[in-house]
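Below: sequence and its predicted model.
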Amino acid sequence: MLLLETYRSNGRNSQEMQDVPKKVWSKISDELKTKGYDVTGPQCNSKLRSLKKTYKSTKDYNQKSGNNRKTW
């Protein structure tokens, strides 16, 4: 949750966040380190990509008729 909040507070809708360069991930990881989480920029990037992938997969699954609903 802290990763998502930090990502959002860094202006995810701005032009800077479209490609999310390494310096932005570094800034996000630095903010997380101040909160006590020892993570790197690439780890944050990977985690956010994984979260998005799982969200989209679950959403697509739930939109198909005949499937039992998945929660995530």
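Arrived safely, thanks for sending. Numbering: from 1, shown residues only.

make it CA atoms for all contacts and neighbour counts henceforth
OK.

name the element M17 belongs to?
For M17, the enclosing helix or strand under DSSP states H and E is helix 16-19.

Give me the next element, helix or strand, following that helix.
helix 22-34.

quick one: T6 from Q43, how far?
For T6, the distance to Q43 (C-alpha to C-alpha, to the nearest Å) stands at 14 Å.

alright, now check it against this:
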Amino acid sequence: MKLYEKIRLLRKSKGVSQTFVSEKLNITVQAYSLKETGSRPIKTDELEAISEALGVSPSCFFDEKFNVKLNDNTA
């Protein structure tokens, strides 16, 4: 799984919007969306800000055992 896929999965699992993360990065939602789809690279300082916004360590994205369960809101 690619870095941008892990970021997207984790953001969704935590119920965090792209708007919230883009504001932490001080970029537009459109620019952030391009990063989250792999169309634009994610810089080291951006990864640190994304990690902070999601409440995780940047290293978690490089853990071989990375596993995220999406919230099931059907209950």
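Cool, the structure landed. This structure is a prediction, so every number in the text was calculated from the model and none was measured.

Quantitatively, what TM-score do the chains reach?
Overlay of the two chains. TM-score (TM-score structural alignment, normalised by the length of the first structure): 0.30; 44 aligned residues with a C-alpha RMSD of 4.1 Å.

for the helix holding M17 of the first structure, which positions count as buried?
Of all the residues in helix 16-19 of the first structure, not one is buried under the rule 16 or more other C-alpha atoms under 10 Å.

helices or strands up against that helix?
Under the contact criterion of 3 or more C-alpha pairs under 8 Å, 6 or more residues apart in numbering; DSSP states H and E, helix 16-19 of the first structure touches no helix or strand at all.

What segments of the first structure are helices?
Residue ranges of the helices in the first structure, as given by DSSP state H, are 2-9, 16-19, 22-34, 41-63.

Among these, show me which one is buried the most.
Highest mean neighbour count among those (mean count of other C-alpha atoms under 10 Å): helix 22-34, with a mean of 16.

Mind giving me the packing neighbours of that one?
Judged by 3+ C-alpha pairs under 8 Å, 6+ apart, helix 22-34 of the first structure is in contact with helix 2-9, helix 41-63.

quick check: angle from the longest one to helix 22-34?
In other words, helix 41-63 of the first structure. Angle between the axes of helix 41-63 of the first structure and helix 22-34 is 90 degrees (criterion: axes from the mean of the first three to the mean of the last three C-alpha atoms, to 10 degrees).

check which helix or strand covers A31 of the second structure.
helix 29-36.
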